[in-house]
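In: Predicted coordinates and the sequence they were generated for:
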Amino acid sequence: MVRSMKTATVFNHAGGAGKTSLTRDIGYELAQAGSRVLLVDLDPQASLTRWLGIRDVSLDETVYAVAVENKPLPTPREAHGLHLIPSHVTLALSEAQISGQIGAVLTLRHALQKVADQYDAVLIDSPPSLGQLAALGALAADMLIVPVLTQQKGLDALPGLQSALELYHRLRPELRVGLYVPTMYDGRRLHDREVLEELRRHLPDLARPVPFRGAVWLDSSTAGQPVGVYSAGSPVHQDVLQAARAVAGALGVPGPEVQA
């Protein structure tokens, strides 16, 4: 069977929408469902790297040389059945260097194409910005997965988000949003319910909301483990499985089983 690698960038220029948690946990569940998964941490804060329990990263293990020198991808780290290109705080230095080079924002896409026979799914954790690293990640993708807070902050971010998506679409007309994922949802709050209805009116391809269950998300990140490892079978894990199944459907890769 011929397998075709699919690449999605988890993108939102506003922070706090749950991008990194979704990247880690959905990546883990896709791997558990049988896909060969590569994660790419593009955020100089390196939360994805830490939240997978990876420490002592050097700059040459990141996408730095890919972005500024058009080099191949470095050898990835391995954690929990996943491959990861980690990040480092000094990756931020690449922002200015990318902007000074014509075509540099496409170098990650080119590098990923060279390993297309090694992976079924690539998930890229984009930094919460509209800078060069965010463009690098967005333009490397076949589609964008966009988490959106079910709070006023999420609604306020939509105009800037749409402007960014229009820009990226002009640079790569085939790029599209595969899925919007409402996050941090608390159905007990009227505000969250109203925002969710507003999102449903304005956004196509809206997944089921991911409920806010802060303690397990925080504790699993502190432990450096995906939720599926740290708290398998818990309500939070069931939330993750639902989100992973939706993302798998958008990507066209096998998804996890979800309990009824």
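Out: Happy to help now that I have it. Numbering: from 1, shown residues only.
In: going forward, measure contacts and count neighbours with C-alpha atoms only.
Out: Fine.
In: For the stretch 51-200 of the chain, which segments count as helices?
Out: 64-69, 94-99, 107-113, 132-139, 152-171, 190-202 (DSSP state H, counting those that start in this stretch).
In: For the longest one, buried residues please.
Out: Counting neighbours by 16 or more other C-alpha atoms under 10 Å, one finds that the buried residues in helix 152-171 are 154-155, 157-158, 161, 164-165, 168-169.
In: same check, this time on the second one
Out: Within helix 94-99, the residues scored as buried using 16+ other C-alpha under 10 Å are 94-95, 98.
In: The last one too?
Out: Neighbour-count burial for helix 190-202 flags 192-193, 195-196, 199 (criterion: 16+ other C-alpha under 10 Å).
In: Redo these as JSON lines? Include distance to residue 121.
Out: Converted to JSON lines, the buried residues of helix 190-202 look like this (distance: C-alpha to C-alpha, whole Å):
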{"residue": "192", "distance to residue 121": "32"}
{"residue": "193", "distance to residue 121": "33"}
{"residue": "195", "distance to residue 121": "31"}
{"residue": "196", "distance to residue 121": "29"}
{"residue": "199", "distance to residue 121": "27"}
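In: and here's the other structure:
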Amino acid sequence: MANNLANHTAIVTGAASGIGKEIAFKLLDSGVTVYALDLDEKKLHEYYSGRQDKAVPVGIDVTDEKKVNEVFQEIIQKAGKVEILVNCVGITGETNIQSHLVDTANLQKVFNINFMASFYTSKAILPHMVGNKYGRVLHLASIAGKEGNAGMLAYSASKAAMICMAKVQGKEYAETGVTVNALAPAVIRTPLVDMMPEKQVTYMTEKIPMKRCGTLEEAANLALYIVSPANSFTTGFTFDLSGGRATY
């Protein structure tokens, strides 16, 4: 089958919770060996201890470029070949706050985790994928990166940067067998969303024509296609997962 992922190897960041965890589990169920990366090493071992035949938990701060380079080289040496990178690590930062009240340090923290970390990981793996003439990179963005959510300057701007990075990288590596895409969910019920003020969640949900949140399974199902061999002619694209909110 064109979308057969068996015997592939993937690196998933933010794999200890939310969409990252769901995608990692979906990949494991598809026969993929998954290096599950997250800062929360305790949760990683808790969630993946029963999947040691295919899951390798790796505690790491992916905002540390030097550490990312070291760990990725170790993974490449151990695995031999890495076909998939999924960047799911992310935070919302302070929300429900007007731009002139945004704390600069908080904005920089959000960019470091959401954008810079994904830049570091893709920078570390792309030469390897290009050398193998095959690869799938997926950056988890957000509908906020397309439309800009009021009260969420740091988050919206960082996700917009991820979308643009996917466009740039998709074009740069289009002839190499490597695809780079983004996924832009609307509100998905995750621990990250649960920590947000209910007023902010309501504001976002009311914009969705389906009038509901997306599910983790829906996000993982679409991600599975994006990183599969079947997705061979789409790159630099942002896949919509918004219940009809973003139809462009």
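Out: Sure thing, it's come through. In this text the structure is predicted, and so the values were computed from the model without any measurement.
In: now what about the TM-score between them?
Out: The TM-score (TM-score structural alignment, normalised by the length of structure 2) is 0.48; 168 aligned residues with a C-alpha RMSD of 4.5 Å.
In: Out of the buried residues of helix 152-171 of structure 1, which comes closest to residue 77 of structure 1?
Out: Proximity of the buried residues of helix 152-171 of structure 1 to residue 77 of structure 1 (C-alpha to C-alpha) peaks at residue 168, which lies at 29.3 Å.
In: max-length helix in structure 2?
Out: Determined from DSSP state H, the single longest helix within structure 2 is helix 153-172.
In: After that helix, heading C-terminal, what element do we hit next?
Out: Heading C-terminal from helix 153-172 of structure 2, the first helix or strand you meet, by DSSP states H and E, is strand 178-185.
In: now the angle from that following strand to helix 153-172?
Out: Interaxial angle, strand 178-185 of structure 2 versus helix 153-172 (axes from the mean of the first three to the mean of the last three C-alpha atoms, to 10 degrees): 150 degrees.
In: Which other helices and strands does strand 178-185 of structure 2 contact?
Out: Under the contact definition 3 or more C-alpha pairs under 8 Å, 6 or more residues apart in numbering; DSSP states H and E, strand 178-185 of structure 2 sits against strand 135-140, helix 143-147, helix 153-172, helix 216-226, strand 238-241.
In: what about residue 177 of structure 1, how many residues close to it?
Out: Neighbours of residue 177 of structure 1 under the rule other C-alpha atoms under 10 Å: 20.
In: again with the one 5 residues further on
Out: Other residues near residue 182 of structure 1 come to 26 when the count uses other C-alpha under 10 Å.
In: any idea how far it is from residue 113 of structure 1?
Out: In this view, residue 182 of structure 1 and residue 113 of structure 1 are 30 Å apart by C-alpha to C-alpha, to the nearest Å.
In: and what of residue 243 of structure 1?
Out: To residue 113 of structure 1, residue 243 of structure 1 is 26 Å away according to C-alpha to C-alpha.
In: How about residue 169 of structure 1?
Out: 19 Å.
In: One more: residue 65 of structure 1?
Out: Separation of residue 65 of structure 1 from residue 113 of structure 1 (C-alpha to C-alpha): 16 Å.
In: which of those two has more neighbours?
Out: A side-by-side neighbour count of residue 65 of structure 1 and residue 113, using other C-alpha under 10 Å, places residue 65 first with 19 against 14.
In: Nearest residue to residue 221 of structure 1 in space, please, no chain neighbours.
Out: Distances taken as C-alpha to C-alpha, 6 or more residues apart in numbering put residue 51 closest to residue 221 of structure 1, at 4.7 Å, once the chain neighbours are dropped.
In: Count the neighbours of the one you found for me.
Out: What residue 51 of structure 1 shows, counting by other C-alpha under 10 Å, is a neighbour count of 21.
In: Quick check: it touching residue 222?
Out: Yes. Using C-alpha atoms under 8 Å, residue 51 of structure 1 is in contact with residue 222, at 6.7 Å.
In: right, and residue 19 of structure 2 touches residue 220 too?
Out: Yes. Using C-alpha under 8 Å, residue 19 of structure 2 is in contact with residue 220, at 6.9 Å.
In: between the two, which one's more packed in?
Out: Per other C-alpha under 10 Å, whichever of residue 19 of structure 2 and residue 220 has more neighbours is residue 19, with 26 against 20.
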